[in-house]
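K.L.:
any chance you can model this:
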Amino acid sequence: MNLLRLIARPMLAATFVMDGVDSVIRPEGHAEKFRKVVPALEQAGVPAALYADPKMLARVSGAVTAVSGLMLATGRRPRSAALTLALVNVPLTLLNNPVWAARGGEERKRYLSGLVRGASLGGGLLVAAADLAGKPSWGWRLANARKERAAARPVTARVKARYAD
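P.N.:
Got it, this is the predicted structure:
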């Protein structure tokens, strides 16, 4: 692992670990934010079972966020952890920054700032999810294996023909 990854991954993950732990320990504040968007979810036709217990949802979301953040920070499955955080980040950013519900210019400005901050973190997480750390991607590995097998077929056929007699 190079120095940049050693420093950047924990820096990116820190906010998610802190927020996740806070959500697990003190879910009330997080659940209250969630309760504000329940009417919108009902209108959208989201099944009630998905938002019936906001505290439990806050705890589960916090646990996923904290564990994924720790995985990213420590370099354990960092691509999967970053992708998980990016996927969790989208609804949480929208939930925490309801620009559409702003009642004034200052509140709208604050929500918009939070929305842009969340989008920036999401972009950083997507970059981290795409970071191959110098290793080739699975797509390249698969294509290379196919090419190698195709190149080996004529040789294999000649060897088989030679010793088949």
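K.L.:
alpha carbons only for contacts and neighbour counts from here, please
P.N.:
OK.
K.L.:
what about the closest residue to residue 25 other than its chain neighbours, helix or strand, and which?
P.N.:
Nearest-residue entry for residue 25: residue 59, 7.7 Å, with adjacent residues in sequence omitted and distances by C-alpha to C-alpha, 6 or more residues apart in numbering. Residue 59 is part of helix 54-74 when elements are defined by DSSP states H and E.
K.L.:
second chain to compare with the first, below:
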Amino acid sequence: MILRRIARPLLAAIFISGGVNALRNSQEHAKSAGPFLDKALGDRAEQLPDSVPTDAETLVKVDAAVKIGAGTLFALGRCPRLSAALLLGSLVPTTAAAHAFWEHEDEEARQQHLIHFLKNAGLAGGLLLAVADTEGKPSLGWRTRHAAHSAGKHVQTTQQRVQKNAQKKGKQVRKQGKRVGDEVSRYRP
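P.N.:
Reported below is the predicted structural model:
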């Protein structure tokens, strides 16, 4: 549908742009994300495996790569539901880290962060719609239920055919048995 071909790149553009900006200014973004990470991870950072990055700059770069990669896939219409889910997963912590309007004392700063928070909430709504969009095709759940129902009907039909054939063969065997019995009784002295 042409609407999706227009809407997806429009929605993806802010994520791709934000990801490129975060890669270019990863140290600056890491400073903003640092306090949020300290609150979110706290003492649990030491409990995580060594392979899981916990420093702000690495996490900013990973987040930027997700935004660029998933945003590009989404814009091109490749794996749109998965890429929208990845973008949504990236948007939530970014919004909480960068636009915590409730933490600002200055009314003007609070208002600016509230605007960005609400903008991101709107983007999240668009991404939720994209995650749920099956492009007019039945959902995986519906297809699974439909396949199970069809398989059940097929099994039931096959069972009925087998029973009919067994009954038919049973009648034939009984008839043949009766004929054999009649023949045997004719030859008895």
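K.L.:
TM-score of the superposition?
P.N.:
After superposition, the two chains reach a TM-score (TM-score structural alignment, normalised by the length of structure 1) of 0.89; 163 aligned residues with a C-alpha RMSD of 2.0 Å.
K.L.:
what range in structure 2 matches whichever helix or strand comes after the helix holding residue 59 of structure 1?
P.N.:
Downstream of helix 54-74 of structure 1, the first helix or strand assigned by DSSP H and E is helix 78-96. Mapping helix 78-96 of structure 1 onto structure 2 (TM-score structural alignment) gives residues 80-98.
K.L.:
and that stretch, how far from the chain's centre?
P.N.:
13 Å (C-alpha atoms, centre = their mean, to the nearest Å).
K.L.:
about what we covered before: so what does the residue nearest to residue 25 of structure 1 match up with in structure 2?
P.N.:
Residue 59 of structure 1 maps onto residue 61 in structure 2, with residues paired by TM-score structural alignment.
K.L.:
grab the most central residue of structure 2 for me.
P.N.:
Centroid-nearest residue in structure 2, with C-alpha atoms, centre = their mean: residue 82, separated by 5.2 Å.
K.L.:
next, count neighbours for the residue lying closest to it once chain neighbours are set aside.
P.N.:
Distances taken as C-alpha to C-alpha, 6+ apart put residue 131 closest to residue 82 of structure 2, at 7.0 Å, once the chain neighbours are dropped. Residues lying near residue 131 of structure 2 (other C-alpha atoms under 10 Å) number 17.
K.L.:
what's residue 131 of structure 2 aligned with over in structure 1?
P.N.:
Match for residue 131 of structure 2 (TM-score structural alignment): residue 129.
K.L.:
distance from the helix or strand containing its match to structure 2 after superposition?
P.N.:
Using DSSP H and E, residue 129 of structure 1 sits within helix 105-130. In the superposition with structure 2, the average deviation recorded for helix 105-130 of structure 1 is 0.6 Å (mean C-alpha distance after the TM-score superposition for structure 1).
K.L.:
between that helix and helix 78-96, what angle do the directions make?
P.N.:
Counting by axes from the mean of the first three to the mean of the last three C-alpha atoms, to 10 degrees, helix 105-130 of structure 1 lies at 170 degrees to helix 78-96.
K.L.:
cool, thanks, talk later.
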